[in-house]
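K.L.:
Fold the following.
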Amino acid sequence: MGIVVAKSNLAPRGTAEHPDIEVIQNVNFAIKAGMAQFFLDANQVHCDVEAPGNDLKTPDVADVARNFSVQVACEVKK
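P.N.:
Have a look, this model is predicted:
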């Protein structure tokens, strides 16, 4: 389990003077599962923890995770 805590800004970076500046993509920062478990425990949120299973290939993990994954987006507005 991972929780994304920050993501690069996808706004264009180029200017008329320097149009070749690339936008960084697919860079995320997440917290470890143990920290998420600590947070849930500290806030009395129940969750089940299972022993690790067999290694899966990436497409298989995506198929399984699609059944219980949701996106929650929080933005800071100035």
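
K.L.:
going forward, measure contacts between C-alpha atoms and count neighbours the same way
P.N.:
Will do.

K.L.:
what's around residue 59, how many residues?
P.N.:
Number of residues near residue 59 (other C-alpha atoms under 10 Å) recorded here: 9.

K.L.:
would you say it is within a strand?
P.N.:
No: counting by DSSP: H, G, I helix; E, B strand; the rest coil, residue 59 falls outside a strand, being helix.

K.L.:
Against residue 65, how distant is it?
P.N.:
Separation of residue 59 from residue 65 (C-alpha to C-alpha, to the nearest Å): 10 Å.

K.L.:
Another sequence for comparison is provided below:
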Amino acid sequence: MTRPTLRKWFKRFKESGIDGLCELSRRPHKIHHKITKEDEHRILDLRINRNLGHRSITSEMKRLYESSISTATVYYS
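P.N.:
Take a look at the predicted model:
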């Protein structure tokens, strides 16, 4: 076991007792840049009706709607 891991577990034990040693979720607490429903519908419209890929959709969203959305966001939506 590494020292940083031991320190982390010891700190959790001091703060919460034995319950502090349970596995914690690694999910982010906040999503800073969530996509709006309107943008989501626009993306789907461009994907289905114009048969565009994620890079082209990103360019079209910026050109048509002045909405800057990353290619990863378009790819996974």
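
K.L.:
where does the TM-score land?
P.N.:
With the length set by TM-score structural alignment, normalised by the length of the second structure, the two chains reach a TM-score of 0.26; 31 aligned residues with a C-alpha RMSD of 3.6 Å.

K.L.:
can I assume residue 71 of the second structure is in contact with residue 55?
P.N.:
Yes: contact criterion C-alpha atoms under 8 Å: residue 71 of the second structure and residue 55 qualify, at 5.8 Å.

K.L.:
Looking at the two, which has the bigger crowd around it?
P.N.:
Taking other C-alpha under 10 Å, residue 71 of the second structure and residue 55 do not tie; residue 71 has more neighbours (16 against 13).

K.L.:
Buried residues in the host helix or strand of residue 4 of the second structure, which are they?
P.N.:
For residue 4 of the second structure, the element it lies in under DSSP states H and E is helix 3-16. Using 16 or more other C-alpha atoms under 10 Å as the test for burial, helix 3-16 of the second structure gives 9, 12.

K.L.:
And stretch 42-62 of the second structure, by the same measure?
P.N.:
By neighbour count on 16+ other C-alpha under 10 Å, the buried set for stretch 42-62 of the second structure is 42-44, 46-47, 52, 54, 57-61.
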